[in-house]
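Novice: can't give you the sequence, but here's the structure:
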């Protein structure tokens, strides 16, 4: 009797849940096109996202092709309005009083870094940005040029074997950026020991962050339970926290002012900092979260762009030759006449115009930032589409990067750095936003830009040539960002 009653109640609950979701999906209508959502999954299953058949940026391109420049995409139980034109982006990102960054930008990230600047809003975000923004300004980053150069040399010497086909360059690029972050943030060499516990812990931590972000279509309490009772994650998180706290204490006791990230943040330490009254600085817990957020952001984006640069160079060998020609013209290339590598300064980097164009083209084509999200703080209208307070919109950043209506110099899907010397030099200001835009643009973009351009120059300066192979198929592997899925290039080191 009890079993029958329990079964009947369970069936009733399931029927009510089905009716609830059915009504939810049926009644919400913004008169925009899009695929019909599936119960519970929304468009994540029928679009190919959950089955990993397509990356998210491929899905947004496919939807734009089928439905136009504005459409609806259901991310699990939530409908999002997607906008794909630079004019849309300009309207949304420029109105900071109507649109604020949504927690969906990096979903579930608040579970691992609840005080990270990317998940904050309002007064707390303003307090954090006053501390974080000066830390990542170009003037500060220039101080680390020699450090980044040394890391690039280590990457070349240890990872790039002459006349050898490399299939693990995505991992190698991640290791390179991790080493840069370790030295800039902590003065800590993560490459000193390939089996370093902190290095392994950080790599595993990134994997868990990726998992919880991909679980964002599920109710958040499921992700909370997953992390809370995952002993390996808890151990990794504790190890990283303990190391960071130890380095902070050492910095506080250091009489000589360092140039690293932690030194800059330690000076802002204020345990009385709050948002209820005028105050500044960060508490210790907030500072630790900001350090971890900065490490994660820098680790993923630059390594992704570097991996795509290597892939594109193997497909477009003439670009490599033109970079080396420019370096030769500036006496920065090792030749029979120049037997040493001149120190790379900010002035020398700024003088390399074609290298600048290559860096821009990598960031334009590489899907490092597929999209960003904003939440409406009040009712508004964008291009005749009514948006209600509390509704989240998706901005297709990668869509505008290759829109033929805004890129005129050569096919927009082709790797053509020269476009930035010709018709596309003065492209629409919102047709290319690799680091987002508006008041919530990436605060670390100066470091990412400098790091990417410098390593590109150093690779070519050292005579590295990347050659295509049959196995070098590209494709997309979605993690926190989108890496090339199948990369297999032959490395050749030019002889003097």
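Specialist: Looks like it came in fine. This structure is a prediction, so every number in the text was calculated from the model and none was measured.
Novice: all contacts plus neighbour counts: C-alpha atoms, from now on.
Specialist: Fine.
Novice: once you drop chain neighbours, what's closest to residue 93?
Specialist: Take residue 93 and drop its neighbours on the chain: the residue closest to it by C-alpha to C-alpha, 6 or more residues apart in numbering is residue 438, 4.9 Å away.
Novice: please name every helix or strand in contact with the host helix or strand of residue 123.
Specialist: Using DSSP states H and E, residue 123 sits in helix 122-135. Contact partners of helix 122-135 among helices and strands, from 3 or more C-alpha pairs under 8 Å, 6 or more residues apart in numbering; DSSP states H and E: helix 261-266.
Novice: buried sites along the helix or strand harbouring residue 25?
Specialist: With secondary structure defined by DSSP H and E, residue 25 is part of helix 2-27. By 16 or more other C-alpha atoms under 10 Å, the buried positions in helix 2-27 come out as residue 25.
Novice: which other helices and strands does the following helix or strand past it contact?
Specialist: Next helix or strand after helix 2-27 toward the C-terminus (DSSP H and E): helix 56-67. Contact here means 3+ C-alpha pairs under 8 Å, 6+ apart; on that basis helix 56-67 packs against strand 70-75, helix 397-401.
Novice: and the angle from the helix holding residue 25 to strand 70-75?
Specialist: 170 degrees (axes from the mean of the first three to the mean of the last three C-alpha atoms, to 10 degrees).
Novice: longest helix of the protein?
Specialist: helix 284-315 (DSSP state H).
Novice: what's the angle between the following helix or strand past that helix and helix 284-315?
Specialist: Per DSSP H and E, the first helix or strand lying C-terminal to helix 284-315 is helix 317-329. Per the same axes, to 10 degrees, the angle that helix 317-329 makes with helix 284-315 is 110 degrees.
Novice: hmm, who's touching helix 317-329?
Specialist: 313, 333, 352, 354, 355, 417, 457, 460, 461, 465, 466, 467 (C-alpha atoms under 8 Å, 6 or more residues apart in numbering).
Novice: alongside the first one, take a look at this:
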């Protein structure tokens, strides 16, 4: 064998060793870089230095497995009694971690750090630190994209300001007053139907499952606001949104885990398919509107949104579709559920039911209410507030720091999310300074104080991103409840099973069955 051939072999082997070494080095550097990005250790150490502890996270998965295990143990070891204490039912891991680490701690959804907050004074600091300094976490937006897209709930920065301004034009105090006629238009057929059923059923009380009819009323109202004369199509769209909500929240979701956006999409094709079907239905309404209106686009909310698109003011047609989805679901569900739980609580507390009835009778003098009467119903407002304290329309909200922020004595790094547990806030004995937080006591709102004053009461959110539809929702609540309570007495049906469930909102798992009789 020639010496030249041997030298070539040595050179070739050396080159291969060098290439392999370089490849290995590059691979290790990439792995190290990814580890540095995904490792919870730096953030955990930074928060520990500020006295904020929390459960130890696993790489990539964070505390997701812990949350699953604690939830399984809680459901296995406890038969939940008929109680208004919802936190152990929905968030048993928070109950456990608060005992170990206090009311502020850090936990991890996958590789995403989340600061749990339950002190009203800290929430005040967050609320006053500027709405545009906080956004929605990307992992949350990705998880719920089929349901909300880039609608108002998920929009950021100037998009959020722009959308909020447009929606606000349809929800001014004067416009909300104008919607009262629509609420009455939707409520009267339901009240008349219930009256006929009760009269046909005799004096012993007739069982009615109220949540379905309440859904029809509130869907009618929000659909009229959105689509005007095309409101009936809102019922079809909302039915698909309901199916989408069920598919999305009952699927396996690795929220916060790197790559989970693609895993969830593959694993939950049904939700994404339903999302596309909803988009098509809304686009049919939009196209019909565009074809039939060469100059005007209507004076409903859809018309306002389409005018922004036509005049090139920053909205796309997909933005309009997302806004319709968001407002239809959020605007209908929160009002329906708050009324459902209020009827249940009044059925369980006939003394308060009678007090509200007497107030309505005194103010309306036995007639149907008008919009100006609603603001005079103080006892009803106390009852509704207490109902939303025990069963808030939304169980929690999440914000994400868009830059390094100082909130009170805490430094919150850019990218850290803050979880505000509304259920926990509403049930916190320290916040409410009472030992009866799980009981229905409307008198705690008798002078408008309680912990409204210190941000402990937040059924519609808090800060700059508080629900823009709050005035409309409160008007609907009072109008519908005054119609029902002036005509009927009601109690809990023996067929009702108290089993609140949590998807996006808190709802009765098996419907709300009540026994109705006519008022003497």
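Specialist: Yep, that arrived. For clarity, every value in this text was computed on a predicted model and none was experimentally measured.
Novice: quick check: TM-score for this pair?
Specialist: Overlay of the two chains. TM-score (TM-score structural alignment, normalised by the length of structure 1): 0.80; 462 aligned residues with a C-alpha RMSD of 3.6 Å.
Novice: run the angle between the longest helix of structure 1 and helix 122-135 for me.
Specialist: Using the same axes, to 10 degrees: helix 284-315 of structure 1 against helix 122-135 is 60 degrees.
Novice: buried residues in stretch 420-440 of structure 2, which are they?
Specialist: Quick answer for stretch 420-440 of structure 2 (16+ other C-alpha under 10 Å): 420-428, 431-432, 437-438, 440.
Novice: right, I mislabeled it, should have said stretch 247-255 of structure 2
Specialist: 247, 248, 253, 254, 255.
Novice: name the element the closest residue to the third one other than its chain neighbours belongs to?
Specialist: The spatial neighbour of residue 253 of structure 2 that comes closest, neighbours along the chain excluded (C-alpha to C-alpha, 6+ apart), is residue 264 at 6.0 Å. With the criterion set as DSSP H and E, the secondary-structure element containing residue 264 of structure 2 is helix 260-267.
Novice: check which helices and strands that helix sits against.
Specialist: Using 3+ C-alpha pairs under 8 Å, 6+ apart: helix 260-267 of structure 2 touches helix 138-143.
Novice: list of residues touching the next helix or strand after the helix it packs on?
Specialist: Later in the chain than helix 138-143 of structure 2, the nearest helix or strand by DSSP H and E is helix 145-148. Helix 145-148 of structure 2 is contacted from outside by 154, 241, 244-245, 271-272, 274-276, 322-323, 325-326, using C-alpha under 8 Å, 6+ apart.
Novice: so how far does helix 145-148 of structure 2 sit from its counterpart in structure 1?
Specialist: Superposed on structure 1, helix 145-148 of structure 2 shows a mean distance of 4.1 Å to its aligned residues (mean C-alpha distance after the TM-score superposition for structure 1).
Novice: how about the corresponding residue of structure 1 for the residue nearest to residue 253 of structure 2, what does it touch?
Specialist: Following TM-score structural alignment, the counterpart assigned to residue 264 of structure 2 within structure 1 is residue 223. Contact partners of residue 223 of structure 1, counting by C-alpha under 8 Å, 6+ apart, are 108, 212, 215, 216.
Novice: from those, which two are the most distant?
Specialist: Distance extremes for the contacts of residue 223 of structure 1: the farthest pair is 108 and 215 at 8.1 Å, using C-alpha to C-alpha.
Novice: surely residue 207 of structure 2 forms part of a strand?
Specialist: Yes - per DSSP: H, G, I helix; E, B strand; the rest coil, residue 207 of structure 2 lies within a strand segment.
Novice: how close does it sit to residue 517 of structure 2?
Specialist: 9 Å (C-alpha to C-alpha, to the nearest Å).
Novice: go on, residue 288 of structure 2?
Specialist: 45 Å.
Novice: for those two, work out which one has more neighbours and name it.
Specialist: residue 517 (23 against 11; other C-alpha atoms under 10 Å).
Novice: which non-adjacent residue is nearest whichever residue in structure 1 pairs up with the more buried one?
Specialist: Alignment note (TM-score structural alignment): residue 517 of structure 2 maps to residue 493 of structure 1. The shortest distance from residue 493 of structure 1 to any non-neighbouring residue, by C-alpha to C-alpha, 6+ apart, is to residue 464 (4.8 Å).
Novice: would you agree that neighbour is in contact with residue 490?
Specialist: No - checked against C-alpha atoms under 8 Å, the pair residue 464 of structure 1 and residue 490 is beyond contact range at 10.3 Å.
Novice: in CSV: the contacts of helix 145-148 of structure 2, plus neighbour count and distance to residue 471 of structure 2.
Specialist: Formatted as CSV, the contacts of helix 145-148 of structure 2 follow (neighbours: other C-alpha atoms under 10 Å; distance: C-alpha to C-alpha, whole Å):
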residue, neighbour count, distance to residue 471 of structure 2
154, 22, 21
241, 24, 24
244, 22, 28
245, 20, 25
271, 26, 32
272, 20, 33
274, 21, 31
275, 22, 29
276, 13, 31
322, 26, 22
323, 25, 19
325, 27, 20
326, 21, 17
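Novice: before we move on, the earlier item: which part of structure 2 matches the helix or strand following the helix holding residue 123 of structure 1?
Specialist: Once the chain leaves helix 122-135 of structure 1, the next helix or strand it forms, by DSSP H and E, is helix 138-141. Using TM-score structural alignment, helix 138-141 of structure 1 corresponds to residues 173-176 of structure 2.
Novice: average offset of that stretch relative to structure 1?
Specialist: With mean C-alpha distance after the TM-score superposition for structure 1, stretch 173-176 of structure 2 averages 1.8 Å from its match.
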